Every structure is written in structure tokens, then in C-alpha cells.
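Participant: Here is a sequence together with a model predicted from it:
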Amino acid sequence: MGFKCIHIADVHFRGLTRHEEYRDAFEDFFRQARDLEPDVIYVGGDIVHSKTQGISPELIDILNWWFTSLANIAPTHVILGNHDGLIANKQRQDAISPILDALSNPNIFLYKKSGVYPTGVSGFNWCVFSCFDEEGWKDIRPVANEINIALFHGGVQGSATDIDWQIEGEVEVGFFEEFEFAFLGDIHKLQYLDKEKRVAYPGSTIQQNYGEDSGKGFLFWDIKDRDNFISQFYPVAHRHPYVTLDWDGDLECILQKAKGYPDESRFRIRASDLISQAEIKQLHVLLKEEKNPYEIVFKYEQSDSIGLTWQSDHGDISLDDFRDAKTHIKLMQQYYSDLSITNSAWERLEKLINKYVNELVANNKSIKNTRWSLKRLEFENIFSYGKENVVDFDKLSGITGIFGRNRSGKSSIPGALMYALYNTTDRGAIKNLHIINSRKGHCRAKVDFLVDGNRYRAERQSVKHQTRAGKVHAVTHLNLSRLNSDGEEIQDLNGEQRRETEKILRELIGTSEDFLMTSLASQGEMNSFVKNRTTQRKTILNKFLALDIFENMHSLAKEESSSIKTLLKNVPDKDWDKVIENKEDNLVDKRFQKEELEKQFLKAQASLEELNITLATHGNKDAVTQQDIDDQIENIENFENKNLLFQEKIKDHKIQKDDLARKLLRILKLKEQFPIDELKEQFEIQHDLEKNLLALEHSYEKEKNLLKVQKKSVKILNEVPCGDQFPACKFIKNSHINKRLQEGQEQITNNALSNVRASKRVLRRMKEQQYEIKIKRYDEILVQESSLVLENSRMEISLNSLTTQENRLSQLIAECCNELSGMKLRVSSNSNAKAVSNLRRKIANARQDVANLDVKRISVSESIALLQKEIENLKLEKKKYSHLLDEWKCYELFIGAVSKKGIPLQIISSQLPLINAEISKILQGVVGFTVELKVEHGNNDMDIVINYGDSQRIIECASGMEKMMASLAIRVALINISCLPKTDLLIIDEGFGALDEMNVEACNRLLDSLKKWFKNILVISHVDAVKDAVDNVLDIISVGKDAKINYE
């Protein structure tokens, strides 16, 4: 009698999706099964996909239909797979048993316990190795003289997946050597593990994803006897197969490849580089027209790490070279490559870059782009924990779950780690007093970690103390040492004070902010990046890319340039070139005017001379009329009246000039008596003394704090019961050292205080002398003197002009009087006399013209001198203004380049495609969307976009699941490109609350994919479905009122 069996496994029914697709496929399976007329149908596990999660009414309905249809064809024998229940939590019910119990179909047999069971065909037995009952494996014995078929769901060494990845396996093929056949499940690829083809996986019944080959189905066994059998594979029709098409940049080529597959297939376009959005849209249109695809997705296969470089015209710039001024000079040259900048401006820019970069690097010695590894954590009396808690991370790898009820102490484990490393926790700013178990008097944590191949140990202890006033506080100690490979201390790295030791520790592993941004997604903070405002996201990204140095340089430059900006505001707003040009044009006009006046003056003099000659050669030149006498008298009176006015003006000018001279003389005497050089020297001494006093006060505070620390440390010796018996004890050895140093430190502190007091007394006496006020007063006197000298110069010029005019007028009056006397003696009334009189009148008018032209000529000469002086002063002011303006323009260029919209934006924009590609790579095959970071040029905002291919929306409009998955992918992508110190550990604390049953499985796949970047992934959750994704479990138990964990 023979044995005919249909062998299927790994069906993976979903909670809600793909039901119609499965119905179509299994209708084809049922048709083939009825034609084959099997004795039995064997189902080898993994019937459902999401374990006990997502058990929807629709899933129950389709399973009811499926099991009933199987049983109608032939007796159906079922074992469970790891996807059918919670192997790590076996007290929970599996997903299949309740359904089969409810069906109560006599033709369906479920084997959850390991053991030997009849097949229903005489001489053939099932030997079931249940993954839910590994304890029962040892009791399984094959029945003699009968055919025993081993049923096993799990990995066997030597088996391979669809991508030919070799499985490490739970058992070897030899495990089944006692049995005639082995019907296997769990591995989705059809394969035989022995030469005789007795041990076989049928593969998944239906293609599950793009990672599996097409042509899935089942095995049909026709076993006549022990040595006479055949097994044949039958494919099951699949309405929507998963098809991967390799992109080579040619749309027509892709279309031709797609034609070889059924309509309504799922198409995945696989590319090595990002495909443009235009080509993606065109692909969608063409494929939908030609093949009516069920879905179209894209996969980008890139290297596992992103190159931390930015391409510039000066070569590739590494993002961890921002501590080098030469890098910033290259970036500045690249940024302003399209701008014409003078060599002198570049020199100023380079000086600013060197100045600020060197200053910031000197003040910040934190490490960049360093990886470190956590080895072991021990702690006691932290939060709810008691003594002897150990987690040996060397013995953990992959995904490790920390599970338990609320308030069981799950989140206290990363809290203990942060306390040990950073003297803080992930719970915000809390005192160390609150970290200590409220029922204990102290807490302690010790952590071993590896940096650059060197092993270190940080040990921290906090002890409660109560003051006389009854106030309770905690005193914390820190020990840091380097270890050898055996874990023995070989170098003490402690500083004189704890803060110095903390600084050394920071230089090894970075800050707590670095740790929270990279390795620890603390409780409630998984979505912190997406919850931030759009501007704040860019600030966080700046830190990941080490671009915060630009922000620091921006702050320094703005602060220093503010004084120049103030000076520029105080300078009158004028067009210096235009003003100087106008003055020079006026000067040219005045010089031309002077030349014209010279010509007119010479012409007038020549005319006067000609008239004088005519008069001199006249026959009756001495003849005078009465009218000449009257005119002469009138002229003399006019000249005398005019002369009186000149004399009054001269008198006033002399009074004013004498007053100016007296003021200038007083200022001169004051300057001679004013010890300005001595005052400046004393003020400089005062300034130096003020700086010295600050240094002395700082030194005193430092020594006082050290003394305070030593006194607190020594005080511990009064509280410990052992007294001075154990001076080498590592927890009180520093106290013994401080006890020896205390007396000397008190003397040092008192000396420092005496120096401060003495300096204050000297400084107080110097300030009483008011050197600064006196120097300011002297400067005011100099300004006043300059103004008086300028006024005196103007007065001198005006007085000289008036005196010259008065002298000439006096001389003219005297001449006119003398002439009048002669004229009276020569009075005549004949016609010749009248002619001579007219001639004399012309001569007088000509003489007046000459005098007027001479006055104008002198006035123009004075104007020329004043204009020359004004032009000289304007040019000096312009030079000073130009220097200030050049400095301000240099600062403006620098500030613009290092601002958020400058070089940092260029670098972020250049890195975003790489970051987005990394996010896509992380999410690929996990969810149906990808996430993109977007920055618009000239905008300080950063948007996060959920991209489904055919639609997009910003993260603010996304669901809780989308935000959680996006946050995790963004965090990992930023860690991969970050220059921050980072460890090979990722901790996720309660980040799964936003996921429903359908999406927890997707998240589990995402966590599994992250193993390539992290040695250890710690998952803290009370969601049962997450437990199925873990490789290890850290169990928290209760010991009395305290929690306890031990994994070593």
C-alpha cells in the first residue's frame, strides 16, 4: 500500500490584505489537489503571517474556507510554525488552535505537541518535532519496520533562501537520519537537502515578496515503500506575482522586459542610482497602459554607508574637516566663486576664518566621527533596582527585548547606562539623589566600553548625606580607568577633580546630547525630530553634520562687527565721491573765475592808465569845475562813511580774535600742565589691574571650590565605619588623599584671597583718581582746541581782508582830500574845464572799477584756499569711511557665508539626496512609502514628506504609524552620516504604541534590517507582537520590593 501526500508550508495569510489573491491561487491549488487524489494533505506551519496579532474577522473567515476546502479533498494534518504563535511567550494561545477547535472538523488533525502520530495510512507515521514543544523532541523514536516521516518547521543547516543566503540552522541534516523522510517548512525556497531527495522544503505556497522567486507551489509525494518513491513539484497559479526589473536608464527596455510577465503583476524597478521623478512618472504611465500592474515600487541598491564628503571646485571636502581653517577657506572660495572679490578682501576674509576657527577649536576639543562599543554594565540601587544587576553586551547580538509590565523597571536600564556614562538620565534634569533607590543609601554603576581598540571602565557612585538642617543630598564620585584585554586596570585616568575626569570621559564618548541624538530614543521621544518645528529640524541636522561650527562663527562675527556697524551709522550718509567732485568742480569754477577777474583787472588797469595819460597830455589838465569840486566832496564823504564801517568791523574782529587767542592760550597752558602721558599710562595700568583681578578672582574661586570638594571628601571619612583602616579602598582613597592635601590647600586659598583683596584696594585707589574721566576731558579739550584754531584761522583771513580794504580806502580818502585842495585852486568855468572834469570823472569811475575787481580777486583767492582745505578734509574722511566700509563688507561677506542660508544650506542641500537615498534604503521592502527631507533654496525651513510614489504629504499630516517608522528611518540614516560620536548600540524605549497589529510586523522587519548597522538593538516594549522580532530577551524579575536583571 502506498502513501500519497501533498506537502505545503509557509502560506502566510495576512490579517486583512491579499485575501482575494490567496482565494484565486488556492482555487487553482484545490483543482490540482483533487486531480492528484492524495491520501493526506500536510501543512508544514506558518499558516498566518502576523502570529497572534491582526486576527481579524476576515482572516478567520478565509481560514475557515481554506481548512474546510483542504479537508474536503483529503485528511489534513497540520503543525505550527513560528509565525503561528508566540514561541517566546508560550503561555499565550497560538492563532490556529482556536480556529480548528471551533471548526471541529474530523478530517483535520493539529499536532502542537512533539511526538509520533499515525498518518491514517497503515505503515506510515508522523514524527512531529514541534517548535512549540522542543522539550518533547528527545522522546521521539521512529516505529520499527514502518515508514517514519519527520515533520519539522525551522531552519536546517545547509538550506538556503531565495537569494541563496545560507541558513545557520537550528539542526543539521543528520538530525533526521533515523527517519525515512523529512517534510520541512519555514524556508521559502524549494530545495532538497540530501542526494536521495528524502529531506525537502516545498517553499512558500505563494510568493510573499520581491525577495522570493516566482513559481511557488507544493510538493506531491508518492511513496510506495522505503526505497521506491517519487516527489514532484507543482506550481500554483499566482495572479499578482512579484517581478523585479533592473533599470538601465532605458524606458523601452524596461517595457520589453515587463511584457514577459502576466498582466496585473507587481513590478519592482531596481536601480543602482536614483531615478528622476520625470522618469518615474513616465514609467508609471507606460506600465499602467501596457500591463495594468497591481503595484509599482522602486528599489535603490547603494553602498551601506554614505560618503561624508561635499564636492567643491577645490576637490572633495570631508564633513569632518570643519575643524581645519583651510577647509573653510575652500568653502568660502566656492561659495563666492561667482562674485568678484578683491585680493585685499580675500586676505581679510582669510584672517577672520583663521581667527574664528582656531578660537572655536581651542575651546572645543570634543571628538568627531568616533565609534565606540558598549561591553558590560553592572549597577545597583538605581531607581527600582536592588543589588547585583548585570548585562553583558558581549554575549548579546542582534535584537534584544526588555519586556515586562508597566513600572517593572524596563526604562531604568538605559537610565542606569546614562547615569554611569554621563551623570544624567534620559528623564530630564533630575538630581542624583532621585536616581538612588528611595529605600537605599547609595547607588553605583560600572560600565566597560571600547574606544579605538582600547577598553575603558567608568565607575560612578552616589551616596546620600543629610545636613545638620535635615536636608538630604547626594555626593557623587567618578573613577575612570583603562583596562587590558583581561579587564584589569592598567591606567588611572582620574583628574584632580571630578569635573576634570568628566571632561576626559566626554572626550572619549561625547556628550549625553550626542548619545540621545544617536543611540537612545528615550520614552516618548521617538518622534522628536519630526515633532520639531521646520526650522529646528535644520538645526538638529546641522549638529549631525558637524555644521554647528558655522553657527558659532556666525555669532562671533555678528558680535564683533556690531561696533563697526555703529561707527558707520554715526558717519553722515553722503556720497563722498559726489561731494568731493562737487567741491572740485567749484574749485575749478573759482579758479576760472579768478582768471577772468585777473583779465578784467588788467584790462581795467589799462583803461585807467589810458585815461590818466589822456588827462596828463590835455592842455588844460589842471582845470576844475564846480561840479568836480562837489563830486569830489561827495566821494570823500562816501569813502569816509564806508571807512567807518570797515573800522567798526575790524574792531569787532579784533575783539573776537583776542578772545579766541585768550581761549587758545588757556588751552595751551592747560595742555602743558595736563600730564596726559602719565594719565594714559596709569589708566593702562588700571586696565591691566582689572584684568589681573579677574584672573585672581577666578583663581581664588577655583582654589576655594577645590578646598570645598576636599572638605566634603574628607567629611566622608567621618561617616564610614572603617575609619582609616582601608586607605586604598577605591571609594574612599580620594578622601584620604584629600585629607593630606587639605591643609596646604587652605594656605593656597588664603593666599589667593589675600591677593584678591590687595588688588581690589589698589584698584579702588586708582579708580578714585578718575583717570578715564580725565582722559576723556583732555580729549574734549583737544576737540575744542581744534574748533577754536579753525575759527581763529577763518577770523584771521576775514580780518586781513577787512584791514586791507580799510587801508586802501584810507589811502584813497587821503589822496582824494589832497586832490580836492588842488582842485579848489584850479576852479574854472570854461568849456575846457568841463571836458577835463568829465575826463576826471571817467578816471574816478575806472579807479573804482579797478578797486572793486581787486576786492573780488582777493575774495575768490580766499575761497579757493578754503575749498582746497575742505577737499583735503573730505578725502581724509572718505579714506576713514572707506576703511570702515571695507571692514564691514568683509564681515558682511563672512556673516552671509556662514549664516543658515549660506554654506551650511549648500552642504545640507548637497547631502539631502544621499540622506534621502539612505532613508529609502532603510524603508525599502518594509513599508509602502519612503520619506524625504526637503529644503527650498533661500528658506530656513526643512519639510519632511511622506512619499507613496503617486502621492505625497508632509509629516504633520501623517498617521502615528507613518511618523514612527519615518522617525526611526531618519534617525538611523542621520546616524550613518553623522560626525557625532556614536556607539554600535540602538535603544528604542516604548516607541511602538502608534502601530496596529498589521504594522508591527513591518516594524519588526525594519528592526531586523537594522542589524547591519548596529551590533545590539535594545527594544523596550510591552507590546506582545514586538517580542517575535527579538533574538534575545532580558528578563526583569522581582526580589522583594526591588527589581533585578542578570544576563551574563
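Facilitator: Cool, the structure landed.

Participant: Every contact and neighbour count from this point should use C-alpha atoms.
Facilitator: Noted.

Participant: which residues in the stretch 251-400 of the chain form helices?
Facilitator: 251-258, 277-291, 325-335, 343-363 (DSSP state H, counting those that start in this stretch).

Participant: ok, now how distant is residue 763 from residue 771?
Facilitator: Look at residue 763 and residue 771: by Cα to Cα, to the nearest Å, they are 12 Å apart.

Participant: Show me what the strand or helix carrying residue 667 is packed against.
Facilitator: Taking DSSP states H and E as the criterion, residue 667 maps to helix 626-673. For helix 626-673, the elements it packs on are helix 771-825, helix 831-898, judged by 3 or more Cα pairs under 8 Å, 6 or more residues apart in numbering; DSSP states H and E.

Participant: Name the residues of the helix or strand just after the last one that come out as buried.
Facilitator: When you say that, I think you mean helix 831-898. Following helix 831-898 in sequence order, the next helix or strand is helix 903-923 (DSSP H and E). By neighbour count with 16 or more other Cα atoms under 10 Å, helix 903-923 contains the buried residues 903-909, 911, 914-923.

Participant: Comparison target below:
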Amino acid sequence: MYKIAHLGDTHIRNLKFHREYRLIFKDLYKELKKHNPDYIVHCGDIAHTKTQLSPEYFQLASEFLSELSKIAPLVVILGNHDGNLKNENREDAISPIIRALNNPRITLLKDSGEYTPEKGLTFNVLSVFDRANWIKPSTPSDINIALYHGSITGCMTDTGWSMTHGEDEATIFADHDYALLGDIHKPQFLDTERRVGYCGSTIQQNFGEGPNKGFMLWEIKNKNSHKVRHIGIKHPRPFVTVTLNVDGTLPEQHVPRGCRLRLITPKNLPISKLRKATDMARVKWRPYSVAFLNRGMAGSSEEETTSSVLTDNLRDLRVQEKYIREYLADYNLEDDIVQEVIAHNANYNRLATENEEVSRNVVWRVKNIEWDNLFNYGEDNSINFEKLRGLVGIFGKNYSGKSSIVDSILFSMFNSTSKGERKNVHIINQNKDSSRAKIQVEVGNETLQICRNLNKYEKKVKGKVTYEAKTDLDFYNQNTDESLNGTTRNETDANIRKKLGTLDDFFLTSMASQLDSLAFVKEGSTKRKEILAKFLDLELFDKKFKLAKKDAAEMRGVLKRLQGRHWSEEIQTNKEILEEVAEQIELKSEKCEIINGVLERRREELSELNNQISSMPTEIIDINQVTNSIEELENKKVKLVESQVSNSDLKIEKEELAKELAIELSNIQIDKLRKIQSRLFELQGEKRKKESEHKLVLSKIKNLEKKVEMLENHEHDPNCQYCTNNKFVKDAKKAMDKIPQLREQAEELDEIIKGLDEKLAIMDLSDIEKQIANFDKISKRIEKCNTEAKNLLHKIEKDFLVVEKIESSLQDLNRKQSVYEENKETIENLESLIGERKALETMIKNKQKELNDCKEKLQHLYIEQGSVNTTLNTLQESSKELEKLEKQWTAYDLFMQCMHPNGIPYKVIKHSLPVVNEEIAKVLANIVEFEVFFDNQDNKLNIFIKHPNYDPRPLSMGSGAEKTIAAMAIRLALISITNLPKSELFILDEPATALDQ
């Protein structure tokens, strides 16, 4: 028997879902090891993309293939996502990985052909990359298994859609015993015998797929006997779709936590309800992400009718309300929201129409026109339109002023022309200085007259002379002879527009100029819608849309800020926190009460114990402590007494030594010694002084002798007065006279010094100093002995006082010891009570600390409760504000949707198209054979032309004649349905330039 694990369509992406893939692969490997297959076959689409691949893809794909090959030999074929079928020269996404792995247990079968892993078993690959080489089994006796990736006719997708036209028919497997298929993500079999089957995708890929993913396990005994079953692998983050109830609430349905959730609405729901449902889903099911699909927006059950589109006055608030209610019918709204939308409509309708310049549903006709000097015309020109009937042509050569007649009418009525020239001076004939136009127009029963006069004048600008024109305007009612002029010319022009409409209205309804007769045909879809909207008087809706959008901008900003948070989820979280805190407060309060109860009981016990102790007459004596204290004090007393004796002996020794030293000191005549020392110091000083004088005298003698010696060596005549008066000679003679005196003085000083030396020798200074030093030393020793003796005396006295105190304490302790012995039993009972009291006091202290801690934690819990309450209140207020704003915004948003060009205006246009097409057909019926009609597809407004026996084609592809005729027909059809002011006059300026016949 062969056991084959059949996998396919794993779709490993470049970056997305890799964490989930690894978790699923882990479960897949575990499941495969559990069933221990002989072979693992992967039928294509390992990769999700085939052209741009990331390093992360290669990493995960190589891990996937390697892990599978460890479980069993792996056979891999390619799928359409693995390679580029349209470019065979491009490498596929799997081959490089398998080549790099170089794993003998992995076999890639890229090309078509047979592969026999062992005798009796053959895999026949029908490769989508190699269709030309498909072959039938070559060994019929083997178990032949086809491997194929593609869609087979009759297969079914996860959405329930059955393919009526697949890539191939199931008959391609006719010669095989079994067929293992890939490509379709829904597990299924294509035959009743369950021989041909898709394993489905390994992993759920998106919301369009069901949760039943994994692999097929085939147990093939022989060609005619087999078992096969699908083994599911749980997705850690599955894609789950939930359909909301009609009212937008969540259904009762199991949704796995952490899933990717999609909410589907069966009908149109306002964005506020969708957002609320999203928030509730986050709180209820805790999904990983939430998306929603508003299926009601995909289509509408409203039947498009055209019965009232032309008869309804779209400016009537009641008609607008009807359209608003019809448009909002599918939204399943509360009535107050609808009423608010209608209130918005009334308000903005007033704002949009309060400055309205143009009347509606007005038909006017020109009776007569007169003009002078306009364009290339001279004076006294006039046309009486009352005399004209049917189709009137204006014929003339080029430059003859045919179009100028039309522009004269436009100027007289609207102060403008079809050429778009803004300066009125160019309207005046160049050869004239003034011009005039007067026109009579009939509106209902009124005849209105408009007169315009132009006068040229010079104007100097920076020294340059230019010409300008001043316009005078007069507007009055001929029937009542009443002036309709305003205070300014602009106001008068506004009064004219109120009666006759604007120039643009005239161009739309009453004129096709030679330059833009095909403008509507040439425009794109959007511009056509705008023009059609103007014909149908839908501009009012656009005005209201823009006004509402401007007013709603600030609200939208606030709403966007508030919608950035998941209020319901935060409120629920804070409620849960509040409940937890309340539970903790309750538990903590109970605990504090219990502790307080225990504490009160212990205090009562302590009070009773204190009363019991105080009632006992006997002093509390701790005999052990008393005994120990006596022993300690006795030892201390002995030591102190011994210290006293020792210190007394030492004191006596010090005193005796001081006496002996005093006797020795008395034998030294210190005063005499100090006098001798002082005298010796005086003699030494005198000696130093005399020696200094002696040295000075000797120095003088030496200097004088040098002068005498120099005289002896100097030749001179003693008898010569000049020689003897010489300063040198005189100095020498003076020296000779002084030397004897100085020598005598030196000898005297020498004798004095010798006498001093003899005196100093008699009194030995060093001996004197030694005796004085000895005296000082003995004095210090005496002082030290006296100090030490005094300190010892203080110590003895101090110890004596301590001994007295100890003796007093010993007496008290001995008394207590005696009392204890006398009252031993009573005291022991008291000791027991005191022990109990100490234990109770310790217990009370600990319990008080425990109670304080408990109260502190309780206080923190109360603070946290208050904080969470404040946060919750803030969140709830913000949520209510959001809900209120969302309700207001819902009304604004729905109103803007109604007024948007793709809202009610678009519905009106769609409803109008059959009528417009019918009017076009009426115009063309007796003129041409072809048809022209509007077609609305995918919100695009197209115009088609259809000839008999041919399919419709865009009018833009038609000939010039076809476009011209179609443009006229479209214009006439639109005029027939519009409520814009329009004339009985319809002007065509050179309309037939594209018509040959």
C-alpha cells in the first residue's frame, strides 16, 4: 500500500503572513509525522507571485521544502503562480531553491513525463509549462497517478461558483488510475469514486475562501482499492465573514478570537451604524482586524421609472423630499435622521435660492429689434420677428454680417456676443462714435423693452490714448409703462436675467453658434452630465452639496479625531477594570474589617490583662535578671576596689618620686647659674665686638702700609716743592704718620681680647648650660609626677563613688532577691502575665501595621476607582459626543450623498434618459434612418449611433453629417424637457457646413 500526502496551493508570499505560515507549517509537519506517508506530493503554487520575489520568500520556501523532505520523499510540480507561462525564458520561483538545497529527497518535475520512484508506482506529470509533451501511461500494470495543476471543467470555487469552462476536461485523466490536482483552493472530487481530487489550498488565503484547509491523505492499496480523506490544519488567524442583522446589530454567532473579521451588511447602512457594529465586534469577539462590506451599496432595488421625471418641479421642496425619501429608502434609517436630512435640505435650499437671478419655466419670444452702428452695420436697421414664420434663413457672402445680426440680438439682451469679446468699444462700428440697440421681448402677457446705447470716449493710460465705450441701459415694461431699471446698470442687467435667463441659458436652449455646434457631442462623460444637469435644472443640488460640504468640514475634522479611537472597546475595558477594582475594594474592605476586628479583640485582651496585673500587690521581679545583675555588680565592685588599691600605691610612688626630685632640685643654685650664664653671654658679646674692632684696625694699617710702600718705589725729589706737593706724596706721608697710632691701638685691642679669653676660660659655659638643663629636666619630672598623682587621686575618688553606687544597687537587688524568695509564687504568676502582655503588645503592633497597610492599599484602590470612574465618564461623554456627532454627520453625509452629482441628480438623469432618447428619436424619425441615443453604463454617459442592421457605435466615430444632425436632435430633445428660460427662437449659425446634401 502506498500512503501519499497530497498538498497544493500553499502560496507563500513575499512578506505577508509569514509568522502565521510558520505556525501552520509547524502543525502541518506534526500532522504529517503522525500519519507517516510514503511520499509527499505538492501539486503547484508554492509561491504566490512569480516575478518579484523577496529574500524572506526564499528563506521560508526553502525551510518548507526541507522540512517536508525530512518527513518523506517530496515530489513537486509547478503551478501557474510558480512561473511565467507567457515567457518560457524566465526562471520559475521553485527551481533555484531546489537546486540550491541539492536534497536527494526532493524531486522537481517541471516538464511533462513519467516518474517512477519505485517499481509499481508511476507519477505522470501533465505540466502546464509543457503541454506539448503530455503522454499517456506507458506501463498499464503500474499504479499510474496523474499530477496536474489547472482548472477542470465542473470544478467549484470556495464562493460556490462552478466553472462551466475549465482549462481542460476530466477526460485527460482517463488512462490513469488516480489524479492528484492543484490550482482550485476548495477541496473536492470530480468523480463519484473519489479518484480525481483537488486537495485545496494549504492555508486560507482571504475572505473568499472557507476555513477547511490542509491536505489530502491517499491510502492506495492497488489500482482498484483506495481510501482518501482530507486532514484539516487549523489557521491561527482565520478569515471569518459575519453577516449583520438587517438593523445593523451583531448576530449570535461563534467567532474565534484573534481572527480577521469581515462584517457584511445585507442592505445599505449608514456609516455610523457600520462603525458602531465594528466597535461592538471588537469588544465582543476580540478580532485581530475588522473590515466591512456594505453590499447594499452595490445595487438598489429601486425601480427606475420615468413617469414623473418631467412633470416634477425639482425646486419644489415637497418634490425634493420625495426624491430624498426614495434615495434613502434602502438605508433603513430612523425617521428622525430622515427628518434631519429633510431639514438640512430646506435650509440649504433657502440659502441656494435666496440670491437666485433666473426665473424658471419661462418661454419668451423676440417681437422686434432695431439697431444702429453695431459691428459692420450702419444706421436704421431693424427686424420684425412677428412677421416671420417657420424656418428663416439668413444668406449672404462671407464678411456680410450674417452672424452680426445674431450678436446684435445677444448684445441688446445680454450685453455680450457669441464671440466672447469683453470690451463693448469693439461692438461699435469702427467708423462711428456711438451705437444703439432696442429690442422688444414678449414674456407671457408682458412686453419688455431693452435699450442699450454705446458712446466712445478717449482714455489716456500712461500717456497712451485708448478708446473705451460707455453703456447706457434702459429696461421697462411697455404694458404698464413701468421702469424695471435698478439703481445701477449691473442691477438692471440682473433684472433682465431674472426675466429672460442668462447668456449661458440662451446658448444652451436657443442657439448653436458656428464655433460650438458640436460641443456637446465632443465633450466627455463628466461634462455631458454637467450640461444635462443644467438642462434638467439640477445645478441647485450641486449648490446645496457645496454649501453643506463647506459647513460640514469642521464637524468632519472633530469626527475624524474622535473616530480615531475605539470608544466602545475602551469603555468596556474600563468597565472591566472598574469591576475588578470594585471586587478588590470589597475583598480589601472585608480584610481590613477582619484585621480591625482582631485588633479590637487583642486590645480588649490587653486592657483586661493590664487590669489584672495592676490589681496584683507584689512588685514585679525578674529573679534571673536580679541574680545576673548582682553577679555583674559584685564583679564590677571587686575590679573597682582592686583598681583603687593599685591606683593608691601608684599615687604614693609618684608623690615619693616628686619629693626626691624636689630635694635634688634644691641642691642646684639655679639663680647663680643663670647669672653666670648671663655674664658669660655678655663677655662673649664684648669679645666679638673687640675682635671686630681689632680686625678693622689691622685692615687700616695694611692699607696705609701699601701707600708708604708705593712712595718708596716712587722716584721724587724731597727738596722739590712740586714733587712734595703731589697728592700721592702727601697721602703717603700722612699714612706714615698714622701707622704708629694704629699699631698701638691694635695692640691695646689685642690685650683686651686676651683678657676676655682668660675670663671665659675661668667660667666654663658648657658646664653651666648642662647644670641649667638638668634643673629644667628635674622640674618637668616633678610636675609630671604631681599631675599623675593628681589624676590617680581623681580616679580613686571616682571609683569610690561608683563603688558606693554599686553597693547601693546591690543593697536594692539583695532586697529584691529577698522579696522574691519571700513572694516567689506570686511573682512567677505576674511574670507569666507580663509575658502575655508583651506578646499581646507585639501582636497588636503587627496587626496595627497590617491594618495600616490594608487601609493604605484600600485608599489606593479608592483612588484608582475614582480615576477609572473619571476616565470612564470621560470616555462615555466622548462616546456620546461621537454618537451625537455621528448622528449629525450621518444626516449631513446622507444629505450630501443625496445632493452629490452621483446621488439624486444622477438618478434624475438616469430616469430622464429614456425620455431624452424618445425625444431624439422623434426629431430624427422623418429625417434620417439612423438612431442616436444616450446610454449609461458604469456611471458613464455615452452617446451611440445605430444604423439599421448594425450594432451601436460611439457617436464620436460618426461622420460630420451624422454628428451635426445628432447634435441638433440632442439639443432640441433637451430643450423640450428643460425648465430653463428659453426662447421660441432657435438660432443655428452655419449649421450645415458638414452636410453635402
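Facilitator: Everything's here; your move. Note that the structure is a prediction, hence the values are computed from the model and not measured.

Participant: Just the TM-score for the two chains, thanks.
Facilitator: Once superposed, chain against chain, the TM-score is 0.44 (TM-score structural alignment, normalised by the length of structure 2); 478 aligned residues with a Cα RMSD of 3.6 Å.

Participant: Switch the helices and strands packed on helix 626-673 of structure 1 over to JSON lines; also include distance to residue 999 of structure 1 and mean neighbour count.
Facilitator: Shown next, in JSON lines, are these (distance: least, Cα to Cα, whole Å; neighbours: other Cα atoms under 10 Å):
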{"stretch": "helix 771-825", "distance to residue 999 of structure 1": "74", "mean neighbour count": "15"}
{"stretch": "helix 831-898", "distance to residue 999 of structure 1": "43", "mean neighbour count": "17"}
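
Participant: what's the closest of these to residue 500 of structure 1?
Facilitator: Taking Cα to Cα, helix 831-898 is the member of those nearest to residue 500 of structure 1, at 32.5 Å.

Participant: Of the helices of the stretch 251-400 of structure 1, flag the one that's most buried.
Facilitator: Mean neighbour count (mean count of other Cα atoms under 10 Å) peaks for helix 325-335 among the helices of the stretch 251-400 of structure 1, with a mean of 18.

Participant: which strands and helices sit next to it?
Facilitator: Partner elements for helix 325-335 of structure 1 (3+ Cα pairs under 8 Å, 6+ apart): helix 343-363, helix 903-923.

Participant: Please pull up the helix or strand immediately following the last one.
Facilitator: Note on helix 903-923 of structure 1: by DSSP H and E, the next helix or strand toward the C-terminus is strand 930-934.

Participant: next helix or strand past that next one?
Facilitator: Following strand 930-934 of structure 1 toward the C-terminus (DSSP H and E): strand 943-947.

Participant: Now do the contacts for residue 554 of structure 2.
Facilitator: Applying Cα atoms under 8 Å, 6 or more residues apart in numbering to residue 554 of structure 2 gives no contacts.

Participant: neighbours around the closest residue in space to residue 1032 of structure 1 that isn't next to it in sequence, how many?
Facilitator: Leaving aside its chain neighbours, residue 1032 of structure 1 sits nearest to residue 400 (4.5 Å; criterion: Cα to Cα, 6 or more residues apart in numbering). Residue 400 of structure 1 sits with 21 neighbouring residues when counted by other Cα atoms under 10 Å.

Participant: gap between residue 400 of structure 1 and residue 1000 of structure 1?
Facilitator: According to Cα to Cα, residue 400 of structure 1 and residue 1000 of structure 1 sit 16 Å apart.

Participant: try residue 413 of structure 1
Facilitator: Relative to residue 1000 of structure 1, and taking Cα to Cα, residue 413 of structure 1 is found at 24 Å.

Participant: ok, back up a step: and the helix holding residue 667 of structure 1 with helix 831-898, angle?
Facilitator: 30 degrees (axes from the mean of the first three to the mean of the last three Cα atoms, to 10 degrees).

Participant: what angle sits between helix 626-673 of structure 1 and helix 771-825?
Facilitator: Between the axes of helix 626-673 of structure 1 and helix 771-825, defined by the same axes, to 10 degrees, the angle is 160 degrees.

Participant: After helix 626-673 of structure 1, heading C-terminal, what element do we hit next?
Facilitator: helix 676-717.

Participant: Give me the next element, helix or strand, following that following helix.
Facilitator: Using DSSP H and E, the first helix or strand after helix 676-717 of structure 1 is helix 733-768.

Participant: Where does residue 897 of structure 2 fall, secondary structure wise?
Facilitator: Assigned by DSSP H and E, residue 897 of structure 2 falls in helix 824-899.
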